[in-house]
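Peer 1: Here is a sequence with its predicted model. Questions after.
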Amino acid sequence: MASVTGLEGIVAAETELSFVDGEKGLLIYRGHEAKELALQTSFEEAAYLLWNGKLPGDEELIHFRAQWKAHRVLPAALKAIIDQLPAKSDMMSVLRTAISAEGAADGTSRAWPPQPEAALRYTAMLSVIIAYRYRQTEGLPPVEPHPELDHVANYLYMLTGKLPKQAHVKALTTYFILAMEHGMNASTFAGRVVLSTQSDMASALCASIGAMKGPLHGGAPSEVVHMLDEIETKERAEMWLRQQLSSGQRLMGFGHRIYKTFDPRAEALRIITTGLAAEDPWFELATLVESVAVNLLHEFKPGRKLYTNVEFYAAAVLRAVSMPKTLFTPTFTAARMVGWTAHLLEQASCNRIFRPQSVYVGTIPG
């Protein structure tokens, strides 16, 4: 039996949730281009689409947003558990522990099949957990959810205690929508494998969070921020980038394992950041660096098809909204919760336990 290390290229499931075409630069959520959703809808609307198969009507959206806000309050017992975790615990481990604890406490630890309300509850709760824990570790008082703010704006508000700039909310919302789903990646597969045993949603989400924690999957775009910090000004951009390429160094945020043309997620984020450049100089620097870098890559590496990936503009957005680097991967996780839970609901609807084979390469006695 021939083996395929890492299962690369092996089809593990059929899905109606998303489609990734790396050659054409397409990312589709349930029949809609993700970049168009990111530019034209709210995070809640895009989440509703993935969970329900259609965009919400006006009344549906009002009811859905009310449900979302109702799940932002952390139970006292969960806060107590978070409070007892060692200060040195990294945020991804905190999230994994918190979701596990909530799954054990809410009475659904044996629930099968998982319900859409659980998907909404865990997703709404995760960003609140991040903000609560972050302020705790910074020695700051917790901030209660703002009743008038939508999901992304409320996340920024609970981190800082200040009403966020509308430009920052728009940019981060675009990022959240583009990060919420991306096919059968490692963390999504991990969650589906656990759920396929008819385990509960919390256990499956813990598996997904554990996979996202690994630097080969959920590695944050902090190196892109470092690069932009090094470049510092528009005037230095071409000189710095040319020196990097001349010395054989990689440009962080360019090239992608799947996309052989422009990453559609990067395209949408570019449109947003270009439109907001006048409101934040960091966006202006990022758009210039991208333009110069793509031209230089064509010059130094002709035929390699190296274009901007989502990490480049994710870094620009996260840096612009003053997101601490320690929260880059947790913030990615807060967005991806929508895709994970959508996959778990889909897995339950047509479940078959995953049971791949392995090839024995050891010795045989006799």
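Peer 2: Looks like it arrived, so ask away. Numbers count the residues shown, from 1 in each chain.

Peer 1: rest of the way, CA atoms for contacts and neighbours
Peer 2: Will do.

Peer 1: what's the span of stretch 224-242, first residue to last?
Peer 2: 16 Å (C-alpha to C-alpha, to the nearest Å).

Peer 1: Sorry, slip of the keys, the one I care about is stretch 356-366.
Peer 2: Counting by C-alpha to C-alpha, you get 28 Å between the two ends of stretch 356-366.

Peer 1: Just give me how far it sits from the chain centre.
Peer 2: Offset of stretch 356-366 from its chain centre (C-alpha atoms, centre = their mean, to the nearest Å): 38 Å.

Peer 1: outside of it, which residues touch it?
Peer 2: The contact list for stretch 356-366, computed with C-alpha atoms under 8 Å, 6 or more residues apart in numbering, reads 1, 2, 3.

Peer 1: Counting neighbours, which bits of it end up buried?
Peer 2: By neighbour count on 16 or more other C-alpha atoms under 10 Å, the buried set for stretch 356-366 is empty.

Peer 1: ok so, going back, can you tell me which of the contacts of stretch 356-366 lies nearest to residue 291?
Peer 2: residue 3 (41.7 Å; C-alpha to C-alpha).

Peer 1: ok, and here's another one to check against it:
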Amino acid sequence: MKDIKKPSVTGLEGVVAADTAISLVDGDKGHLVLRGYWAKELALKHAFEEVAHLIWRGSLPSDDQFNQLKKKLANERDLPEYTINILKQLPEQMDMMSVLRALVGTFVLEGARWPPTLDQAVAITAKIPTIIAYRHRLIQGKALVAPKANLSHIENYLYMLSGEAPQPAHVQALEAYSILTMEHGMNASTFTARVISSTESDIVSAISGAIGAMKGPLHGGAPSGVIEMLEEIGNKEQVEAWIRGALERGERLMGFGHRVYKTHDPRSLALKEMIGSLEGQDEWLDLAYEVEKQAVELLEEFKPGRRLYTNVEFYAAAIMRAVQLPEQLFSPTFTLSRTVGWTAHVLEQAENNRIFRPQSTYIGRTPN
């Protein structure tokens, strides 16, 4: 029997798997375009529902369309009674991403199994924050907080988690983060959703699979290291000394550098500008802003030419800490926003569908 030479490239890196009109990610130039708009401008000037309309339908909404979508999302927030019953029976040690994967799989949506519809996409997107909030409060032994139809998507999520009206600065910060993480090209979870959809399976299965991919730490891992760093620094007066000491010891600064973006992460730039506009409204956001400013200068001093800038996880951590989300809700909150992108890709896949059927290179032994 003879050996087969192992290929040098795996993981499909650099392989084009589909045409899409939803987003453009250019890591070399630091560009993120959503349906023909700069993601940064969308995050700074538009609401979550407006950008969701853009991602799903290809255009920003009129005032009437915006109000209609807000109403649709609000009307779909309630969970079916059978889903709530299952939620209450799940073991306490089950992690939140596994809970999401399991409960999304229980959804029975109106309409045909194939092709998927926009109404189905809206229904799934609306219900995911409710699952997160209900599970979080059940684990804490607290009463469930029903959704409020008069609140926006992000405002309602924060309200259901705490049972109290959220601070406007927190809503604004989390909404900007949610817009910037809503869609990001052909990543692992999006590819998973499109592969499942290409078999003409239903949208619920596609999103359940995407959640499974997001659960992996190499894709949807929580930025806990950034929070630990910010908590160790403690206040703005300690920033320079702490960072300089860390760099002198050869330690890595968490939240700096990105696998895709070789220059500034455009999502980080948008969050930096938005958080800068909220100066004085939250101490954690203020601290993150000062850390980013001094860290970039010191990184250039210690590692000239490396072009190490903040990634989206840096400001995501600051925002999660400011709105008092525990670490176990970081990836689920990311999922809350990315569901819009996933469902948009499922809808796009159905428009010109062809089943994904890639080849593999056999590297085992063959008989003589």
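Peer 2: Everything's here; your move. Predicted, not measured: the structure shown is a model, and the values here were computed from it.

Peer 1: one step back: compare the contacts of stretch 356-366 of structure 1 and tell me which is most surrounded.
Peer 2: The most crowded member of the contacts of stretch 356-366 of structure 1, judged by other C-alpha atoms under 10 Å, is residue 3 (9 neighbours).

Peer 1: From residue 193 of structure 1, how far off is the residue nearest to that one when sequence neighbours are not counted?
Peer 2: Once flanking residues are discounted, residue 3 of structure 1 sits nearest to residue 359: 6.5 Å by C-alpha to C-alpha, 6 or more residues apart in numbering. Separation of residue 359 of structure 1 from residue 193 of structure 1 (C-alpha to C-alpha) stands at 20 Å.

Peer 1: Tell me the counterpart of residue 174 of structure 2 in structure 1.
Peer 2: By TM-score structural alignment, residue 174 of structure 2 lines up with residue 172 in structure 1.

Peer 1: contacting residues around that match?
Peer 2: Contacts of residue 172 of structure 1 (C-alpha under 8 Å, 6+ apart): 152, 317, 318, 321.

Peer 1: I figured the first one hits residue 43, correct?
Peer 2: Yes: using C-alpha atoms under 8 Å, residue 152 of structure 1 makes contact with residue 43 at a distance of 7.4 Å.

Peer 1: quick one: common contacting residues for the two?
Peer 2: With contacts taken as C-alpha under 8 Å, 6+ apart, residue 152 of structure 1 and residue 43 have 173, 176 as neighbours in common.

Peer 1: picking that back up, quick one: which of the contacts of residue 172 of structure 1 is most hemmed in?
Peer 2: residue 317 leads the contacts of residue 172 of structure 1 on contacts (other C-alpha under 10 Å) with 28 neighbours.

Peer 1: Per the alignment, it pairs with which residue of structure 2?
Peer 2: Looks like residue 317 of structure 1 aligns to residue 319 there (TM-score structural alignment).

Peer 1: and that match, what helix or strand is that in?
Peer 2: helix 312-322 (DSSP states H and E).

Peer 1: distance from the helix or strand that comes right after that helix to structure 1 after superposition?
Peer 2: Once helix 312-322 of structure 2 ends, the next helix or strand along the chain (criterion: DSSP H and E) is helix 330-351. Helix 330-351 of structure 2, aligned to structure 1 and superposed, deviates on average by 0.4 Å (mean C-alpha distance after the TM-score superposition for structure 1).

Peer 1: tell me which residues in helix 330-351 of structure 2 are buried?
Peer 2: 330-350.

Peer 1: do the same with stretch 97-113 of structure 1
Peer 2: 97, 98, 99, 100, 101, 102, 103, 108, 109, 113.

Peer 1: Nearest spatial neighbour of the residue in structure 2 that the last one lines up against, chain-adjacent residues omitted?
Peer 2: The criterion is TM-score structural alignment: under it, residue 113 of structure 1 has residue 115 as its aligned partner in structure 2. Spatially, and ignoring its direct neighbours in sequence, residue 115 of structure 2 is nearest to residue 350 (6.2 Å; C-alpha to C-alpha, 6+ apart).

Peer 1: The one you found against residue 113, yeah?
Peer 2: No: using C-alpha under 8 Å, residue 350 of structure 2 makes no contact with residue 113, being 11.7 Å away.

Peer 1: ok, back up a step: look at the residue nearest to residue 3 of structure 1 and tell me its secondary structure.
Peer 2: coil (DSSP: H, G, I helix; E, B strand; the rest coil).

Peer 1: Kindly report the same for the one 5 residues further on.
Peer 2: Local secondary structure at residue 364 of structure 1 is given as coil here, using three-state DSSP.

Peer 1: Give me the aligned partner of it over in structure 2.
Peer 2: Residue 364 of structure 1 maps onto residue 366 in structure 2, by TM-score structural alignment.

Peer 1: what's the distance between its match and residue 259 of structure 2?
Peer 2: Distance of residue 366 of structure 2 to residue 259 of structure 2, computed by C-alpha to C-alpha: 37 Å.

Peer 1: Residue 18 of structure 2 too?
Peer 2: 21 Å.

Peer 1: where does the match of residue 174 of structure 2 land in three-state SS?
Peer 2: helix.

Peer 1: Who are the contact partners of residue 204 of structure 1?
Peer 2: 190, 191, 192, 193, 194, 195, 344.

Peer 1: do that again at 7 Å, thanks
Peer 2: By C-alpha atoms under 7 Å, 6 or more residues apart in numbering, the contact list for residue 204 of structure 1 reads 191, 192, 194, 195.

Peer 1: What's the separation between the counterpart of the last one in structure 2 and residue 83 of structure 2?
Peer 2: For residue 195 of structure 1, the aligned residue in structure 2 is residue 197 (criterion: TM-score structural alignment). With distances taken as C-alpha to C-alpha, residue 197 of structure 2 is found 23 Å from residue 83 of structure 2.

Peer 1: More neighbours: the two, which one.
Peer 2: Higher neighbour count among residue 197 of structure 2 and residue 83: residue 197, with 31 against 16, using other C-alpha under 10 Å.

Peer 1: Nearest to residue 291 of structure 1 among the contacts of residue 172 of structure 1?
Peer 2: Relative to residue 291 of structure 1, and with distances defined as C-alpha to C-alpha, the nearest of those is residue 317, at 16.8 Å.
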